[in-house]
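K.L.:
Quick one, what's the 3D model for this:
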Amino acid sequence: MGHSEFDEEISIGDKGGKDEVVIETGAVPTEAFEQGNTWSAKVQRLAGKFKIEQRGIERVPENERTDTNGVANVGTMWLAANMVVSSFAIGALATPVFFLGFVDSVLTIFFFNILGILPVAFFSTFGPVFGLRQMVLSRFFYGFYGVKIIAVFNILACIGWSCVNTIVGAQLLHAVNNDVPGFAGVLIIAIATFIVTLFGYKIVHAYEFWSWIPCFIVFLIILGEFAHSGKFSNLPMGVGSSEAGSVLSFAASVFGYATGWTSYAADYTCYQPTTISRTKVFFSTLCGLAFPLLFTQMLGAAVMTASINTPAYSDGYANSGIGGLLAAVLVPPLGKFGQFCLVILAMSIVANNCPNIYSVSLSMQVLARWTARVPRFIWTFLGTCCYIAIAIPGYSHFESVLENFMLIIAYWLAIYEGVSLTEHFVFKKGFGGYAPEIYDKPSLLPPGIAAITAFCFGIFGAVMGMSQVWFIGPIGKHIGGPFGGDIGFELAFAFTAISYFVFRKIEYRHFSR
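P.N.:
You can find the predicted model right below:
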């Protein structure tokens, strides 16, 4: 009855002189990865010798939930992943792209970051309870087959995030040394990220546990030098419909960045024991996200507003993007030490990209029987190659790429949250409504018809409310003056949640699951 692709592969009796492995709960013993003489088993055996994580999307059994430093690991994981220059870049978009002043930028940053990180903190609590990755957990919302569509979106998001982040880091390296071309910076950051993610969950957490500290120190130096320079300009807040449209469009970018971790939140808590407090996991994640996002984005908004009346800042931004802007702040007063600080910030992108490249491999394994058999670390390598191939030609178009990408991320994740939160609170009525042992049994999971139908309604809502360079929706164009205002993610969530509630009731009445 509906075993997963991977389970079908390993539970086929005696191989290599070992006893038959019987899988009933989906918990795969470590030695099962190495059984047989298939190419996958041979590669897994080789990986085991180098202490590379072999487990992929299989449920983590209790005896392997050894992440006893759980709360600290969760908090520092997200602290490191967001105490980075790409978060600074989001705040810096407020003035040149959305024409906002400082006060309206800061207010938007505060409220929409908090809104965006709440789902991330909530879904992080699922990992210790079920020992499942986020995309596998999504089978309880979208069904065994429907989740494959969600996995495709998640793969695109992971690759897209990695491209955007790497371009920011490469700009910084170029600002430090003009002889370092963009493609070289992309390669340096991508290779460093791959080395960390290759070894899996434990090494990713170990790296993130410490890597935020030097980045935080550098951001404090930026704050100190900027404050000492006296160049801050408190641009006045706009009024009227144009201001409303700009705030809403910037809010969508902020929300998209903050909530972007939702679709792989549980990936980084699934090795924690079931005894850990869900409340502690929730608030550890919330604080680990809120502090770096608010701090770096508000700092980015402040520095960028100063560029309006500071030619050195505006010239640096025009020549080398965010890297040039930060170089204008740090290098004149600090010289070589300022350049060293820029290199630290450039390499902070590794911490930001680790969750993306680790999780893209897990999403790939959800897609099909043959992708599940490919070891996780091979998908990590292929994902790295893919985003390098995109980031290098996209290097010179960073600003437009970032704006459009953030908005699209906000749309699809609002749809994802509309289905999953409605299913959890309305139909499953909390954690007690799940049977984690059926995660790999299609006939017992929800059919997914209601979820995919609601997903389509969510897309319709996003189209109606979006305000992009290439398209302004019929509702979006009536908000915010001549250029419209983006309310795509709000409408996407509302359309999805309401339609899912209706269709899921019909689906459950017919299928009883």
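
K.L.:
rest of the way, CA atoms for contacts and neighbours
P.N.:
Will do.

K.L.:
could you pull out the helices for the stretch 351-500 of the chain?
P.N.:
Counting by DSSP state H, counting those that start in this stretch, residue ranges of the helices within the stretch 351-500 of the chain are 369-373, 376-394, 398-422, 449-465, 488-511.

K.L.:
Scan this structure for its longest helix.
P.N.:
Ranked by number of residues, the top helix in the chain under DSSP state H is helix 139-176.

K.L.:
orientation of it relative to helix 449-465 in degrees?
P.N.:
40 degrees (axes from the mean of the first three to the mean of the last three C-alpha atoms, to 10 degrees).

K.L.:
Just the buried positions in helix 139-176, please.
P.N.:
Buried positions in helix 139-176, judged by neighbour count with 16 or more other C-alpha atoms under 10 Å: 139-148, 150-155, 157-176.

K.L.:
Determine the set of other helices and strands touching the helix or strand following it.
P.N.:
Per DSSP states H and E, the first helix or strand lying C-terminal to helix 139-176 is helix 182-198. Under the contact criterion of 3 or more C-alpha pairs under 8 Å, 6 or more residues apart in numbering; DSSP states H and E, helix 182-198 touches helix 139-176, helix 201-229, helix 349-366, helix 376-394.

K.L.:
I have a second one here; can you model it like the first so I can compare?
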Amino acid sequence: MAAPSPTLSSAELGHNQHHGVDNQTYGDEKVTPSPYEGEDVSNPDHLAEKEPEQVLASRNSMLGKMYQRFFSMGVEARGVERVLEDDRDPKNAINNLLMWFSVNTVLTTIPIGALGQAVFSLTLPHTIATIFCFTALGCITTAFIATLGPQTGCRTMVISRFSFGYAGGVILSIFNILTQLGFSVTCVVLGGQTLASINNTLPLTAGIIIVALCALIICFFGYDLLHIYERYAYIVITIIVIMLFALGGSSPAGYDLVAQSANEPTGANLAANILSFGGIMFGAVSGWSPVAADFNMRLPADTSPTYVFILTFFGVYIPVVFVSILGACLMTIQNPDYVAAYADNGMGALLSQTFSPWGGGGKFLMVVLSLSVIANNVPNTYSAALSIQALGKPFQRIPRFLWTVLVFLIYTIAGVIGRESFSAILSNLLSILSYWTAFFVVVVAEEHFLFRRPSQGGYNLDDYATPSKLPVGIAGIIAGMCGIAGAVIGMSQVYYTGPVAILIGDEFGGDLGFELAAVFAGVVYPPLRWLERRHFGR
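P.N.:
I've put the predicted structure just below:
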């Protein structure tokens, strides 16, 4: 799937490019003009785009000096303000590819693949086939949203305002805050579980806090440190994953490729279980779509969308498939010690058992693997803080790094409370994520392809923070509600099975939540948006 060419109008590109300020010479005297020369200094949003450090420091006389000290240490000041063209760097493209490698080559991805057998009783071949297919569908959504970062210079939740309106963007920001908090809970719980399984004297609560604190430090500093860390984090973990593949397939373990054959359902029940597990795999990667533009909006506006799409797609697809298949393979081990380890303490204990033949060396590798969840948790924490800012200008006045601390406190406390229910949290969370991200991406894509083409005027990017100039949002909100209705009738969860889902199979039904959410929203949005534009003119 090729993404479209940039849809910025020539006037908008010119607006982006004119912000660079050059020193000028008058006679013998060299004069440096004001950074705001020629700008509308009465527009606080525009000033924040150019000099976020100065604007944040000037808003609060009591905390301004503290803010400046943080900024001088390298803490990122920019929040949801748009990045102007002269603040962008084309070298960030490869950094983004490596970031996605590190984000997904982590401990957290392993138990996702294990759910195929642990929850849905699928054989290894069916589990792997489902991983390949549904992961690709989810990667398309994330890769498409990523292409909008360079084209707009905006964060993902800000981009949503151009289709859902300002009010609709607030609603989606709330969804995204809950999404990223949910991801963060699974990260810190699994990391804490693994640390506790290595050292029996370490309480699970302490392990959770250690993992959460490490992620907080990186997120507190922001974009630059995030990319530096994520540029290299995947290398060591990839080697460890390869070691686990080898150890799991050798004695005393050994993979049993037909381990679930006796338990796997057949016919319609098999189809139902594949659909339900597929929804989890889709949600595992489409869950990145609401944050995908956050990490590449510093790329130049003329960066090829196809290039960004390809880098993002494979940056997510390759590690998710590779690592989740490891989880699926480990679940086929029939050695009683391995089976008992998983039954007693989950995936962390199973991994520790797999490394046990290497003694102390295996424990060291487990410590490194447990800390890999930091790479996965960093973008969750970072983007959750940005989504809080996107709730409105009062929230935007508080710096991103302070919201990061609040996010850290929330998911750490939630992780401690829910530490004993990891598998249930993971499977339910990923399924639910797939529902709203499906209709979100469909609506944004239809707005982009149908109503923001160059012939339609493209995006007026100066309007991103002005509710009166953005779409009213009626079409987007109604389409989202229809998407939710589609998810409800198609969902298959422990607590509820929709009337469409129950038609597939005999017992729990098959989850069609994200498919119906996408279809319902996709059918409703175009005519409603056409009427909205015709009536309101925006």
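
K.L.:
Can you pull the TM-score for these?
P.N.:
The TM-score (TM-score structural alignment, normalised by the length of structure 1) is 0.93; 492 aligned residues with a C-alpha RMSD of 1.8 Å.

K.L.:
one step back: could you export the helices and strands packed on helix 182-198 of structure 1 as TSV, including distance to residue 122 of structure 1?
P.N.:
As requested, those are arranged in TSV below (distance: least, C-alpha to C-alpha, whole Å):
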stretch	distance to residue 122 of structure 1
helix 139-176	15
helix 201-229	19
helix 349-366	17
helix 376-394	26
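
K.L.:
Which among the ones you listed is found nearest to residue 127 of structure 1?
P.N.:
Set against residue 127 of structure 1 and scored by C-alpha to C-alpha, those come closest in helix 201-229, at 12.9 Å.

K.L.:
any idea of the angle that closest one forms with helix 182-198?
P.N.:
Orientation check (the same axes, to 10 degrees): helix 201-229 of structure 1 against helix 182-198 gives 140 degrees.

K.L.:
Tell me the buried residues in helix 201-229 of structure 1?
P.N.:
For helix 201-229 of structure 1, a neighbour-count test (16+ other C-alpha under 10 Å) marks 201-205, 207-209, 211-212, 214-216, 218-219, 221-223, 226 as buried.

K.L.:
Same question for stretch 203-218 of structure 2.
P.N.:
Buried, per 16+ other C-alpha under 10 Å, within stretch 203-218 of structure 2: 204-205, 207-218.

K.L.:
And stretch 365-375 of structure 2, by the same measure?
P.N.:
Neighbour count says stretch 365-375 of structure 2 has 365, 366, 367, 368, 369, 370, 371, 372, 373, 374, 375 buried, by 16+ other C-alpha under 10 Å.

K.L.:
Ignoring the adjacent residues along the chain, who's closest to the equivalent of the second one over in structure 1?
P.N.:
Applying TM-score structural alignment, one finds that residue 366 of structure 2 aligns to residue 342 in structure 1. Closest residue to residue 342 of structure 1 apart from its sequence neighbours, by C-alpha to C-alpha, 6 or more residues apart in numbering: residue 172 at 6.2 Å.

K.L.:
could you list every residue that touches residue 327 of structure 2?
P.N.:
Applying C-alpha atoms under 8 Å, 6 or more residues apart in numbering to residue 327 of structure 2 gives the contacts 109, 110, 111, 112, 113, 114.

K.L.:
next one: residue 313 of structure 1
P.N.:
By C-alpha under 8 Å, 6+ apart, residue 313 of structure 1 lies in contact with 304, 306, 307, 324, 325, 328, 329.

K.L.:
Which two among those are spaced furthest apart?
P.N.:
306 and 324 (13.9 Å).

K.L.:
ok, these two, which is more surrounded?
P.N.:
Neighbour count, other C-alpha atoms under 10 Å: between residue 306 of structure 1 and residue 324, residue 324 has more, with 26 against 21.

K.L.:
That one -> structure 2?
P.N.:
When structure 2 is aligned by TM-score structural alignment, residue 324 of structure 1 is paired with residue 349.

K.L.:
One more: residue 266 of structure 1?
P.N.:
Looks like residue 266 of structure 1 aligns to residue 293 there (TM-score structural alignment).

K.L.:
close enough to count as contact, that match and residue 147?
P.N.:
Yes. Between residue 293 of structure 2 and residue 147 a contact is recorded at 7.1 Å, counting by C-alpha atoms under 8 Å.

K.L.:
most centrally placed residue in structure 2?
P.N.:
Centroid-nearest residue in structure 2, with C-alpha atoms, centre = their mean: residue 288, separated by 2.5 Å.

K.L.:
Can you get me a residue count around residue 20 of structure 1?
P.N.:
For residue 20 of structure 1, the count of nearby residues is 13 (other C-alpha under 10 Å).

K.L.:
how close does it sit to residue 425 of structure 1?
P.N.:
40 Å (C-alpha to C-alpha, to the nearest Å).

K.L.:
same check, this time on residue 298 of structure 1
P.N.:
For residue 298 of structure 1 relative to residue 425 of structure 1 (C-alpha to C-alpha), the value is 34 Å.

K.L.:
the more surrounded of those two?
P.N.:
Neighbour totals were compared for residue 298 of structure 1 and residue 425, and residue 298 leads with 26 against 12 (other C-alpha under 10 Å).

K.L.:
What is the end-to-end distance of stretch 239-257 of structure 2?
P.N.:
End-to-end for stretch 239-257 of structure 2, by C-alpha to C-alpha: 24 Å.

K.L.:
can you give me the offset of it from its chain's centre?
P.N.:
Chain-centre distance of stretch 239-257 of structure 2: 30 Å, with C-alpha atoms, centre = their mean, to the nearest Å.

K.L.:
do stretch 419-437 of structure 2 as well
P.N.:
Taking mean C-alpha positions (C-alpha atoms, centre = their mean), stretch 419-437 of structure 2 and its chain are 14 Å apart.

K.L.:
do stretch 369-380 of structure 2 as well
P.N.:
When distances are taken as C-alpha atoms, centre = their mean, stretch 369-380 of structure 2 is centred 12 Å away from the chain's centroid.

K.L.:
what does stretch 336-343 of structure 2 give?
P.N.:
Distance of stretch 336-343 of structure 2 from the chain centroid (C-alpha atoms, centre = their mean) equals 32 Å.

K.L.:
Need the counterpart of residue 230 of structure 2 in structure 1.
P.N.:
Here residue 230 of structure 2 is matched to residue 208 in structure 1, going by TM-score structural alignment.

K.L.:
Distance of that match relative to residue 262 of structure 1?
P.N.:
18 Å.

K.L.:
For the match of residue 266 of structure 1, list the residues it contacts.
P.N.:
Counting by C-alpha under 8 Å, 6+ apart, residue 293 of structure 2 makes contact with 145, 146, 147, 148, 149, 150, 154, 155, 156.
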